[in-house]
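Visitor: Pasting the sequence and the predicted coordinates here, then a few questions.
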Amino acid sequence: MKKILSYVLIVLGAAALVLAIALPIYVVPKGRVLPLNLVSTTGTNEVESNLLDSAALGQNKPLPEHANKPECRGKTPQFSCFIGTSTPLKSQRFTVGQEPSNKEEVTLEVGTTLFRTDRDEPRNLLNATIERITLDRETQMPVDEPVSTIDIQPSNAAPEQAAEPSEDFTSANEPFVRSGIQYQFPMGTDRKSYPYFDYQVLQAKDIDFVEEVEQDGEKVYHFQQTVEPTELYPNVRQMLEADGELSEVDKNSLSSLRLKFPAEQWGLERDEIHEGAASKKESEDDEDALPDVEMSRFYTVNRDIWVQPDTGVIVKGSEEIWQFYAQDQEEADEIAQPENREEEIANPERTATYFPGKWDQASMDAQMAKAKDGLDRMQTMGTVVPWILAIVGIIFLVLGFILHRRS
C-alpha cells in the first residue's frame, strides 16, 4: 500500500512542478485574450467649446453673443456670427462585445456621441457614430477581413436640415478592412509607435510612444498623435458610395462637409478668394460683384492616450478636436499654423467645432479598475499559483520518495 501511495505522490508532485513551470511560460501568455463579455463606458468632462450653430445659420439669425457686432447686422451676417464661443460640450462612448464572436475573435460595437449640455434631447445631439470592429482575441488587432462598419449622423447638419433633427440619422456603409488599433492596445504593449485608426479621416496613422508614467500606482505608457488638417468630404463620400449609391441620408451626412456662401458672408476680400473655390452667381449682372465661395470642412486633432501596457487597457485619454472650413488644402494648412490656430480658436471665423475633451475621473477610475483586475489575474496565474504548485509538488515528491524507500 505504501509503495502505491509513494508512486501516486511522486506522480502528483512531478505534475505539479510541470504545471508550475508551464503556467508562466505557456499557459498565461496563451490566456492573454480579450474577454467575450467586454463592456465599458467612458466620457469626458463638460468643457466650453467653439461650435457652429447650424440652426442659427440656417435661419440666418446671429447668436446673441454676436448680435451687436457690425458684421452681424443686415441681411447677410458673416459666418462668424453663428459660431458660439462658450458652448458646453461633452462626449460619451459605450463599448460592448457583440456577435459574431468565438474563441478566436470578438466583435465590438462602439457608440460615440458628442452633445451639448445646455439643450434637452434630442436637440442636444451634435453627431453620433456606431462602429463595429472585429478583433483577434490573442493579438488584439483588427482581423484582416472586410467586416468593419461605421454608421454616422450628419455632423452639425447642414443649414437646410438644421431646424429639426432627423429621426433616421444613420448612414450605413459597406463593410471594409479596418487597419490599426483604436479602443484596445495589445496585451504587452511595447514602447514603440502603433498604427491608430481615426474614424473621422477613415485612415490609420502612427501614434507614438512618449513616456512611461505612473497612474494610481501602476505603470502606464503615454502615447501621442497629431492628425494634420485633412479634408473630410472625399473619404466620407467614398465610404458612403461603397454600396454603389448615395441615399438621401448619405447626402445629409455629406451636406455639412461643404458649404457655399457669398464671399462677403465668409468675410473674404477679392484678393483672398482662391480660384478653385469661387463660382459666379447665376443671377448677378454686376461683373464687379464678389462670387460665391464653396469651402470644405477640414479636421485635425491632437490626441493623447495612456495605456496600461500589460493588459493593453486604455486608462486615460484626451482629444483636442478641431474642425474648420477652408477653400483648399493650402489655406487649411495656413489656418492651422500655430499663430493662426491660436487666433482662430480665440476669435473663430471658420470653426465648425473646437472641442478639447478630456476623460472624466469616473472613466479613468473604471478603466484603471479593469486594468488592475487583469493584472491581478495575471499575477495570480503567473506567480502565486505557480509558487503554490511548486511548493506542493516538492512536498509530494519528498513524501513520495520517503514512502518509497520505507516500502
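Guide: Here it is on my side, so go on.
Visitor: going forward, measure contacts and count neighbours with C-alpha atoms only.
Guide: Will do.
Visitor: right, and residue 78 touches residue 263 too?
Guide: No. Using CA atoms under 8 Å, residue 78 makes no contact with residue 263, being 9.3 Å away.
Visitor: Please identify which of these two sits among more neighbours.
Guide: Higher neighbour count among residue 78 and residue 263: residue 78, with 24 against 21, using other CA atoms under 10 Å.
Visitor: Comparison target, given below:
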Amino acid sequence: MHKADAADRRGWRRSAAVCTLLALGSCLLAVAVLVPTYGAARLKVIPLDVQSATVSVAEDAAVLKATSVAMKGPLKTDRGVPLRIQVYVTTEDPVSAASTTLQAAQKTVRTDWGEGLGLVSAMVDRVTIDRRSGMPLAEPVPTTQAEQGKPPTETPRAGIQYKFPFDVEKVSYPYYDGTARETHPIEYVDDDRMVDGMRLYHFQQTIGPVNLGKSIGSVATTTLPAEKWGLPGTEPTTMDLHYSTTRDVWVEPASGAIVAVEEQPRRWLARSVDDPNAVTTLEAHTHFDNETINGLAQQAKDARTAILWGTRYGPALGAVVGIVLVGTAIVLARRWSRR
C-alpha cells in the first residue's frame, strides 16, 4: 500500500511538472505573438515631452553686411563669415494620444561680431503632427513667424520636417522646407554612413531657385534707392529674395530620428534669378556640430534599442524559450508515460 501511495505521488508530481512546463511555454508563445503589436503601439510613437536643441555651423559663409543698408554706397556682402544656427524644438499645446504640437525657434548669428550683435535671421515655426507618422495635420493650421513684433503667418504643409516616420524605407518622402514654405521630395541616396555603430540612411533634397518675393509675399521683398543696388539714380527699386538649397539628411531607420544634417543654402536679392546686380544675403555650407551629432546619435540609439527589443528581439527570445519549454514537457510526458 505504501509503495502504491509513493507511486501515485510521483505520478502527480510528474504530471504537475509537465502541466507547468506546458503552461509556461504556451504563455511565452502567446506573449511572443502579441507583444510586437503591443510594443509597436507603445514604442513607435513620438513622446509628449520633446525638448531638442541642435547647432549647425558654417566656417566660410557669405552674409549681407547689415550696416551697409544705412551707409553710403551700394550694399555689401561680407565673405569668410563664421555662422551658428541654433534650433530649439519643444512640445506645446495642443497634444493628445494621437497628435502633438512642435514649436521650433531658430536663430542664425554670425559669431565674428560678438554676443548679441550678429543676428542674421530668426523665426518661430509651429506645427501639429501625427504622433505615429510624423506627418503634419491640417488643423490647427501650422504657422511661421519670421518678423519680430508681427503676428505669425499661416503656412499649411504636407511633408515631414523634424522627424522621419518609424521604420524608414529606402524611398523618397515628402519633406517641408521652412524657407521656401513648400514641400518637395527628399530622395534616398545610400546607407554608407555609420555613427555610433548605427547604419544611417542618407536622403537628399534640392530646391530652387525659388522667387520668394512672388511665393510668400512682401516679407521677401526689399525696396531701396537704385544706387544701393549698384544701379544709376535714386529711384525706389524693389528686389525679390531668391532662394535655393541642397539638403542632406542622415536618419536612423528604426526610430526615424534625424542624426545629421548638412545644407548649402543660397539667398540673394535680385530682379530676376540671373540679375547681374544681385546682392547675396546668405551663402553657406552648414552642418551639425559634433556635439549635436553625438547627442542625437545617443537618443536615436536608445530609441532604436527600445523598439527592437520590444518588437523583435524580446518576442523572438520569448518564442525560443516557449518552444523549449513545450518541447521539454512533451519529451518528459512521453518518457514518464512509458515508465
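Guide: Yes, it's here. Not measured: the values here are computed from a predicted model.
Visitor: care to give me the TM-score?
Guide: Superposed pair, TM-score by TM-score structural alignment, normalised by the length of structure 2: 0.84. Supporting alignment: 322 aligned residues with a CA RMSD of 2.8 Å.
Visitor: Show me what the top helix by length along structure 2 is packed against.
Guide: Using DSSP state H to define each element, structure 2 has its longest helix at helix 2-43. Here helix 2-43 of structure 2 touches helix 290-308, helix 314-338, going by 3 or more CA pairs under 8 Å, 6 or more residues apart in numbering; DSSP states H and E.
Visitor: The helix or strand that it is followed by against structure 1, how far on average?
Guide: For helix 2-43 of structure 2, the succeeding helix or strand toward the C-terminus, using DSSP states H and E, is strand 51-64. Compared with structure 1 after fitting, strand 51-64 of structure 2 deviates on average by 1.9 Å (mean CA distance after the TM-score superposition for structure 1).
Visitor: Find me the equivalent region of whatever helix or strand comes next after strand 51-64 of structure 2 in structure 1.
Guide: Following strand 51-64 of structure 2 in sequence order, the next helix or strand is strand 77-92 (DSSP H and E). With TM-score structural alignment applied, strand 77-92 of structure 2 matches the range 83-98 in structure 1.
Visitor: next one: the matching stretch to chain centre, how far?
Guide: 11 Å (CA atoms, centre = their mean, to the nearest Å).
Visitor: mind putting the helices and strands packed on helix 2-43 of structure 2 in CSV, distance to residue 23 of structure 2 and mean neighbour count included?
Guide: Listed next are the helices and strands packed on helix 2-43 of structure 2 as CSV, based on distance: least, CA to CA, whole Å; neighbours: other CA atoms under 10 Å:
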stretch, distance to residue 23 of structure 2, mean neighbour count
helix 290-308, 26, 17
helix 314-338, 8, 16
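Visitor: Quick one: these as TSV, columns for distance to residue 17 of structure 2 too.
Guide: Listed next are these as TSV, based on distance: least, CA to CA, whole Å:
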stretch	distance to residue 17 of structure 2
helix 290-308	33
helix 314-338	8
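Visitor: Relative to structure 1, what is the average displacement of stretch 237-247 of structure 2?
Guide: Mean deviation for stretch 237-247 of structure 2: 1.5 Å (mean CA distance after the TM-score superposition for structure 1).
Visitor: Now do the buried residues in that stretch.
Guide: If you call a residue buried by 16 or more other CA atoms under 10 Å, then stretch 237-247 of structure 2 has these buried ones: 237-245, 247.
Visitor: for the residues you listed, which one is nearest residue 119 of structure 2?
Guide: Using CA to CA, residue 241 is the member of the buried residues of stretch 237-247 of structure 2 that sits closest to residue 119 of structure 2, with 18.2 Å.
Visitor: Just the element for the counterpart of the closest one in structure 1, please.
Guide: Under the alignment (TM-score structural alignment), residue 241 of structure 2 pairs with residue 297 of structure 1. Here residue 297 of structure 1, judged by DSSP H and E, is contained in strand 292-308.
Visitor: superposed on structure 2, where does whatever helix or strand comes next after that strand end up, distance-wise?
Guide: Per DSSP H and E, the first helix or strand lying C-terminal to strand 292-308 of structure 1 is strand 313-326. With mean CA distance after the TM-score superposition for structure 1, strand 313-326 of structure 1 departs from structure 2 by a mean of 1.0 Å once superposed.
Visitor: mind checking how far the following helix or strand past strand 313-326 of structure 1 is from the chain centre?
Guide: The helix or strand immediately downstream of strand 313-326 of structure 1 is helix 329-335, counting by DSSP H and E. In terms of CA atoms, centre = their mean, the centre of helix 329-335 of structure 1 is found 24 Å from the chain centre.
Visitor: The aligned partner of residue 261 of structure 1 in structure 2 - how many residues pack around it?
Guide: Under the alignment by TM-score structural alignment, residue 261 of structure 1 pairs with residue 225 in structure 2. By the criterion of other CA under 10 Å, residue 225 of structure 2 has 16 neighbours.
Visitor: For the match of residue 241 of structure 2, give me its contacts.
Guide: 231-233, 256-258, 323-326, 352 (CA atoms under 8 Å, 6 or more residues apart in numbering).
Visitor: on that earlier part again, please state the offset of the longest helix of structure 2 from the chain centre?
Guide: With CA atoms, centre = their mean, you get 44 Å for helix 2-43 of structure 2.
Visitor: So what touches stretch 111-123 of structure 1?
Guide: Contacts of stretch 111-123 of structure 1 (CA under 8 Å, 6+ apart): 46, 87-95, 124-131, 164-165.
Visitor: From residue 397 of structure 1, how far out is residue 226 of structure 1?
Guide: As defined by CA to CA, to the nearest Å, residue 226 of structure 1 lies at a distance of 59 Å from residue 397 of structure 1.
Visitor: should've said residue 135 of structure 1
Guide: 44 Å.
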